[in-house]
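Q: this one's structure only:
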């Protein structure tokens, strides 16, 4: 951790800043509440040694005033308790909401490479489980620390004033057992951090199994998934058991402290009474204050679990917030200005993950390609040759290791990401539809679009007639990930979304490879209409779908192997011709 960035504690305190009024109100009420707890034994001792020893007439004549005083004191305590319980929790909820917003905003800043390295279940766990624990601690811990400190210190001061010898003996025992609790607490830090990691593993395994439910069923691998989930679940159970063993030691030490203090009061206090150094009334008052002394200590011990959970959770939260996105706007970045749509790949080298320094593992190795404005370029070649990577570099989902990608002479690393993403439209094989209506998913291309514009985009994508035939029309729910629709219908909704976005540059990444012939024909019509007048980059394994492209580029081994039209490449008899003959002969067979 660099010396200039805030400590973990200071980072946590920043979330109190918008709620200082609530925090100090909560603190003031907690102090008043603690004061009323300390007041009762003092009042009782004063009455026992004073008014209550003056005879029945004096007692009866003052009971009414005593009653009014106590009613007022406990009415104030009631109001303070309400404020702490209600507004203290609201403050914690607002802080949780702010943290959740900041965490989600940070997730949105990350590039594809971050999500390649992190499991969705772990990211969800940080957003939900960790933040809930943090919010609980944000409200309860300051209140508990303030109240318990006042009660412990106040009770000890009063006990010291009553009899310093007995108070000193109690202080020694408390210090010894407090030291033991601190040692256990240090071990609990590691255990609770491990516990948060294990629950993330459980969430990750659950998300993986449920997300692939269809594959699991198709292979009858329910038992395999149960075994995988069982391993992560057992690891979490082991972590929980270790946590509760540590908590058991902690709780037992607290119980031992309470017992030791009561034993000292009875034995040493009895000796002091016998020696005439202490009255029976003082000893009885002492017993009341021991309860006020030990109860807040027990509360603090009970809150240790909450503190350790929150600390481990906030550390994981802070790890994400302090992770610098590997793709972000450069300090000098300007909005992209697309004048013609001329795209140029110049000596591009790219590797995924940790293979950046190993040129032999580079996916793209000196890739050069000049894409003329308003024309359709099709990329073909073997799987793993670098076609999809080439397309992912254009909207800067990843950054090149060497070389450059430019649009109308502007390096994509030097323009603002928002303007770049607005200029590039993407239609992929794996269409993602959000849980909502058809209209919601189409308007995702431009959230401020009118309903008429949504309908027009649907017409251009050849999906309007199908939508009108549904009982709820454009208000039809698509289901999770578009589960209520066929592959072709989802593709055309995705195309309508891009029509509405109206980008200057278009990327089609195997947009029809998973469709049947009828669906493919409808989608191809939509794509052809979408590509009109735009610079278009197409990836396709079915060579029959791209033979009318203006330029076909064969990509092999991370480099451009051939460039030409369909007829030119067939006549050349190279890699493209060989692939075409294989597919054509396969189709004929």
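A: The structure has been received and is ready for your questions. Just so you know, these numbers come straight off a predicted model, no measurement behind them. Numbering: from 1, shown residues only.

Q: only C-alpha atoms from now on, for both contacts and neighbour counts.
A: Fine.

Q: so where do the strands sit in the stretch 201-350 of the chain?
A: Along the stretch 201-350 of the chain, counting by DSSP state E, counting those that start in this stretch, strands occupy 343-350.

Q: can you give me the helices for it?
A: Using DSSP state H, counting those that start in this stretch, the helices of the stretch 201-350 of the chain run over 213-218, 222-274, 280-321.

Q: quick one, what contacts the residue nearest to the spatial centre of the chain?
A: Central residue of the chain (C-alpha atoms, centre = their mean): residue 127, 2.9 Å from the mean position. By C-alpha atoms under 8 Å, 6 or more residues apart in numbering, residue 127 lies in contact with 100, 103-104.

Q: for residue 223, same thing?
A: With C-alpha under 8 Å, 6+ apart, residue 223 has no contacts at all.

Q: look up how far residue 65 lies from it.
A: Distance, residue 223 to residue 65, using C-alpha to C-alpha, to the nearest Å: 74 Å.

Q: could you do residue 533 as well?
A: 91 Å.

Q: looking at these two, which one has more neighbours?
A: residue 533 (14 against 11; other C-alpha atoms under 10 Å).

Q: the stretch 351-500 of the chain: helices as residue ranges?
A: Along the stretch 351-500 of the chain, the stretches classed as helices by DSSP H, counting those that start in this stretch are 387-393, 417-423, 438-443, 451-460, 464-468, 487-501.

Q: for residue 478, find the nearest of those helices.
A: Distance to residue 478, taken as C-alpha to C-alpha, is lowest for helix 438-443 among those, at 6.2 Å.

Q: ok, structure two:
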């Protein structure tokens, strides 16, 4: 009944899941910690017990040597308490840190396997806060929970049992006020959990806003948006402050409640016990021992009461953790999936239709509608069309970041839904307009995913991409750190590293997503030459807005509203007077 007041069924289920997933694997560590906690609890009860002979010895005028013995025994008990408390605390801290590290590993592994739609709906900085803010709270909930449920609970049980052994009536009177504390503490814990959940969500929003504005600080300054962004950030900071203060204010009520309970308990014990001493039925030492046990029980009782509120904060973090861990990716390997059998690198879309999940739920138009195309080895096929025509969706489906709503995507005559994702991705290389570089060396960025590739192969790929010369001009050559997102390089240099990465992978199918759209004329020329070398012998699908860059393509597919409306060579389509002609005219006039 008391447990039900403090812990709701949903909280109990969540606690059981946390214990099964992250605490149970550390059972040996925790068993040793519990053993030390038992020693600590026993030493604490022994200290309270030794007060009786100490006081009675003084009152009755006992031998000094006996008092010395009692005093040294009490000192020894405190030494045992100190040693056992140290080892218990260290073991619990280790178990808690290992549990949180395990949670972080599981969270990252699961996140990495989720579909692109999830990341489009959840800002990355907000997700990063799950690893820091949320799991920071979870770590202390686990550590505090193990410590309190072990050390404090056992100590409290031992002291309470000892007081009942001394005098059951006096103990019953002292603890009669306990139910009065349980109900408000339970309510306070639920309020803290709600506030903690909101606080963690707002901290995620604040983290996302800070990341966006600091990364785009040039745009913020040039567009005079500093004041606007400052107000937004200040507003989020204010919200976090209010929510945090609300939780702290609620948590602060626990101590006064416990103080009131201890005051009532001590008062009842003094009144009843004092009468018993005056009547000669109880010795002064027994009363002192009882009151000592009661006072020693105060600290573990208070920590257990505070544990309830801190545990609720941890449960709020656990809910957000499991919110992600319980989300199944939209794209999953079939149980019977087999590796893709290597072939020439032919890609086919057969009557493919597709709607993005958000659009489908909202009843919006399909991103692709009955699209069929073939991409043969050594062939360059270009996709063009207005924004939103479905060009990038075709690349997304070939890479199986989503599955089509209807139709099939085949690589070397194998439905991509029937093969393992790793074997499919091994056959693909991507060069996009947004170059992804990591805060690592040039060598590591080119060899990304292939850390054991020799430097000679990396250099050969860089030469083919036209990147070797500028790399050698960097302070440390191939060992030069690039900074966040390759900030030390120009746009053309970053793109050439991306092309070098594709050369090194040497995949038979090449996907190019507007690789030169963000480059100046000089950089574009160098990159185009590198891309011409990269596409040789590969099945290449390229998306472009600047139509002059794909005039050499073997076949151009013109898309509109998710359908292929025209196809042919650059010369044929330019003379046809259709959508391609209009797009070409708009490109040349800059319209």
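A: In hand now; what should we look at? The structure presented is a predicted model; accordingly, all values stated were derived computationally and were not measured.

Q: only the buried members of the contacts of residue 127 of the first structure: can you turn that into a PyMOL selection?
A: Here is the PyMOL command that picks out the buried ones among those, judged by 16 or more other C-alpha atoms under 10 Å:
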select buried, resi 100+103
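
Q: how close does the aligned residue in the second structure for residue 204 of the first structure sit to residue 483 of the second structure?
A: The equivalent of residue 204 of the first structure in the second structure is residue 208 (alignment by TM-score structural alignment). According to C-alpha to C-alpha, residue 208 of the second structure and residue 483 of the second structure sit 20 Å apart.

Q: okay, these two: which has more neighbours?
A: residue 208 (19 against 14).

Q: which residue is the nearest non-sequential neighbour of that one?
A: residue 125 (4.5 Å; C-alpha to C-alpha, 6 or more residues apart in numbering).

Q: and if you look at residue 174 of the second structure?
A: Nearest one to residue 174 of the second structure, counting by C-alpha to C-alpha, 6+ apart, is residue 265 at 4.0 Å.

Q: got the contact list for the one you found?
A: So residue 265 of the second structure contacts 173-177 (C-alpha under 8 Å, 6+ apart).

Q: and the aligned partner of it in the first structure, how far from residue 154 of the first structure?
A: Using TM-score structural alignment, the equivalent of residue 265 of the second structure in the first structure is residue 261. Taking C-alpha to C-alpha as the measure, residue 261 of the first structure and residue 154 of the first structure are separated by 17 Å.

Q: also residue 71 of the first structure?
A: 22 Å.

Q: so for the two, which residue has more residues nearby?
A: Legend: neighbour count by other C-alpha under 10 Å for residue 71 of the first structure and residue 154, higher for residue 154 (20 against 12).

Q: figure out the helix or strand that the aligned partner of the more buried one in the second structure lives in.
A: Mapped onto the second structure by TM-score structural alignment, residue 154 of the first structure lines up with residue 158. According to DSSP states H and E, residue 158 of the second structure maps onto helix 153-166.

Q: next secondary structure after that helix?
A: helix 168-174.

Q: hmm, back to that, quick check, nearest of the contacts of residue 127 of the first structure to residue 273 of the first structure?
A: residue 100 (59.1 Å).

Q: so that closest one makes contact with residue 130?
A: No - at 10.0 Å, residue 100 of the first structure and residue 130 do not qualify as touching, with contact defined as C-alpha atoms under 8 Å.

Q: what do these two both touch?
A: Joint contacts of residue 100 of the first structure and residue 130 (C-alpha under 8 Å, 6+ apart) do not exist.

Q: so what's residue 149 of the first structure closest to, chain neighbours aside?
A: residue 296 (7.7 Å).

Q: from residue 266 of the first structure, how far out is the one you found?
A: Applying C-alpha to C-alpha to residue 296 of the first structure and residue 266 of the first structure gives a distance of 21 Å.

Q: cool, residue 311 of the first structure as well?
A: 40 Å.

Q: neighbour count for these two, which is higher?
A: Each of residue 311 of the first structure and residue 266 has its neighbours counted (other C-alpha under 10 Å); residue 311 has more, 22 against 13.

Q: show me what that one lines up with in the second structure.
A: Taking TM-score structural alignment, residue 311 of the first structure has residue 315 as its aligned residue in the second structure.

Q: that concludes my questions; thank you for your assistance.
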